[in-house]
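1. this one's structure only:
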């Protein structure tokens, strides 16, 4: 369910990223999934206990969509009112981490546990890991010569929740350079991803920064 509350400054919307199920930001979900699958560049760290389960739990994550952007036909994606003449877009996704299994009395008697067997390591994402996986994702979409560039990769807190702020760019053949700003918010029960994408000639950098700064995480009591 997406709740849009009108009245947050100049026609902007505040969006509650609460139960979006379709991954609309190419690659961001895949990068995190690969960490779960064990594709960690540091084997010693991969064998060490994960601290992910000690993070606080989140109820929801909100952000203000820039004025002039509206929901598209793709779940979790906002496009500019002049799309496709303006290609800028904002996508968001929420990954709900599986809860422990509910065991039957027979399973309990058989000694089975409620642990789902997956140890989440989303908090161990590195610049090298993100660049490698994301570059491969975009090469699969646009071809080899995309000049994928990792501009900045930093850890960032959102209302006390850890996460990342990542800036990248790539240039598909015969197309303009695409600049992306990705925010990833971590909690022990949900992972939120917001991706701001714009072409080199799109004048939305300032609006996207303001939207990024509006990200708010509501803690689950």
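-> Received, thanks. Small disclaimer: the values here were computed from a predicted structure and weren't measured. Residues are numbered from 1 along each chain as shown.
2. From here on, just use CA atoms for contacts and neighbour counts.
-> Fine.
3. max-length helix in this structure?
-> Longest helix in the chain by number of residues (criterion: DSSP state H): helix 127-142.
4. List the buried residues for that one?
-> Across helix 127-142, burial judged by 16 or more other CA atoms under 10 Å covers 129, 130, 131, 133, 134, 135, 136, 137, 138, 139.
5. in what helix or strand does residue 14 lie?
-> Assigned by DSSP states H and E, residue 14 belongs to strand 13-17.
6. And for residue 30?
-> Element membership of residue 30, judged by DSSP H and E, is helix 28-36.
7. which residues in the chain form strands?
-> 4-6, 13-17, 58-65, 69-71, 77-80, 89-96, 149-158, 161-170, 178-186, 190-199, 216-219 (DSSP state E).
8. Contact partners for residue 192?
-> By CA atoms under 8 Å, 6 or more residues apart in numbering, the contact set of residue 192 is 17, 61, 92, 93, 94, 95, 184, 185, 186.
9. Would you agree the third one is in contact with residue 195?
-> If I follow you right, that is residue 92. Yes: counting by CA atoms under 8 Å, residue 195 is a contact partner of residue 92 at 6.3 Å.
10. what's the neighbour count on residue 154?
-> Neighbour count for residue 154, taken as other CA atoms under 10 Å: 12.
11. Alongside the first one, take a look at this:
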């Protein structure tokens, strides 16, 4: 079973090809605001590295948010076209779960602009409560009330977030993938109005 995993929901572009649970080829790097132009070259790169073509892909999994208003749509659009044209399954995963992986206890904070953050607490790959948006004043209280490692891109007090292994986390979270019964009905999950998703800054890839 060949799986294509893609994440363009936030600052990184991650794409991986797996044969069952084994990573065949993958790429993951910060690529903010350049995912749309970089995704297809990256896909061609990893397909070539694995000696595969798009016709060999049996299923697709993507993150569906929260994240950049435009970014979430990039991988989702590619995934919907591929899944619908080839009649293969499509799965989704929360961006915050991808950051946390299977850590026993992790708090994830992603910059949401205007001194706010997308926040979630994940234990062993499972969100313990609905994702939410916090103000800067609420970060410390959230992290204190949810012990564990800190992930994302928001420092809290003297704590800096750890760097996740996105390619490993995708496949480690296989049991958390959510099947999309109707590929055409897949939509990004946004926690707030679209104009608030215009996250500033970031580096090219």
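-> Okay, I see it. Treat the numbers as computed from the prediction; the structure is a model and nothing was measured.
12. Superposing both, give me the TM-score.
-> The TM-score (TM-score structural alignment, normalised by the length of the second structure) is 0.26; 94 aligned residues with a CA RMSD of 5.7 Å.
13. Give me the angle between the strand holding residue 14 of the first structure and strand 190-199.
-> If you take axes from the mean of the first three to the mean of the last three CA atoms, to 10 degrees, strand 13-17 of the first structure sits at 140 degrees to strand 190-199.
14. For strand 13-17 of the first structure, name the packing helices and strands.
-> strand 4-6, strand 58-65, strand 89-96 (3 or more CA pairs under 8 Å, 6 or more residues apart in numbering; DSSP states H and E).
15. For the first one, which helices and strands make contact with it?
-> Applying 3+ CA pairs under 8 Å, 6+ apart, we find strand 4-6 of the first structure packed against strand 13-17.
16. what's the angle between the strand it packs on and strand 58-65?
-> Relative orientation of strand 13-17 of the first structure and strand 58-65, computed by the same axes, to 10 degrees: 150 degrees.
17. How much space separates the nearest residue to residue 116 of the second structure once chain neighbours are set aside from residue 106 of the second structure?
-> Closest residue to residue 116 of the second structure apart from its sequence neighbours, by CA to CA, 6 or more residues apart in numbering: residue 135 at 4.4 Å. Going from residue 135 of the second structure to residue 106 of the second structure by CA to CA, to the nearest Å gives 19 Å.
18. Also residue 60 of the second structure?
-> For residue 60 of the second structure, the distance to residue 106 of the second structure - CA to CA - is 26 Å.
19. One more: residue 151 of the second structure?
-> Residue 151 of the second structure is 7 Å from residue 106 of the second structure, by CA to CA.
20. of the two, who's got more company?
-> Shown here are residue 151 of the second structure and residue 106; by other CA under 10 Å, residue 106 has more neighbours (26 against 21).
21. Isn't the more buried one up against residue 119?
-> No: counting by CA under 8 Å, residue 119 is not a contact partner of residue 106 of the second structure; they are 10.7 Å apart.
22. What is the burial count for residue 35 of the first structure?
-> Residue 35 of the first structure: 21 surrounding residues under other CA under 10 Å.
23. Start from the N-terminal end of the second structure and give the helices.
-> Ranges of helices in the second structure, per DSSP H, are 35-50, 71-86, 95-100, 139-145, 166-172.
24. in the fourth one, what's buried?
-> For helix 139-145 of the second structure, a neighbour-count test (16+ other CA under 10 Å) marks 139, 142, 143 as buried.
25. So for the last one, what's the nearest residue that isn't a sequence neighbour?
-> Yep, that's residue 143 of the second structure we're talking about. residue 107 (6.5 Å).
26. does that neighbour really touch residue 118, like I thought?
-> No: counting by CA under 8 Å, residue 107 of the second structure does not reach residue 118; the two are 10.5 Å apart.
27. between these two, which one's more packed in?
-> For residue 107 of the second structure versus residue 118, the count of surrounding residues by other CA under 10 Å is larger for residue 107: 27 against 24.
28. The more buried one and residue 48 of the second structure: what is the separation?
-> 36 Å.
29. Could you do residue 63 of the second structure as well?
-> Distance from residue 63 of the second structure to residue 48 of the second structure, by CA to CA: 23 Å.
30. of these two, who's got more company?
-> Higher neighbour count among residue 63 of the second structure and residue 48: residue 63, with 28 against 12, using other CA under 10 Å.
31. Correct me if wrong: the more buried one contacts residue 12.
-> No: the pair residue 63 of the second structure and residue 12 fails to qualify as a contact (CA under 8 Å) at a distance of 11.6 Å.
32. what's the closest of the helices and strands packed on strand 13-17 of the first structure to residue 33 of the first structure?
-> Between residue 33 of the first structure and these, the tightest spacing by CA to CA is seen for strand 89-96, at 10.1 Å.
33. by contact count, what packs against that closest one?
-> Here strand 89-96 of the first structure touches strand 13-17, strand 77-80, strand 190-199, going by 3+ CA pairs under 8 Å, 6+ apart.
34. Can you add distance to residue 211 of the first structure and give the ones you listed back as JSON lines?
-> Output for these, formatted as JSON lines (distance: least, CA to CA, whole Å):
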{"stretch": "strand 13-17", "distance to residue 211 of the first structure": "9"}
{"stretch": "strand 77-80", "distance to residue 211 of the first structure": "12"}
{"stretch": "strand 190-199", "distance to residue 211 of the first structure": "9"}
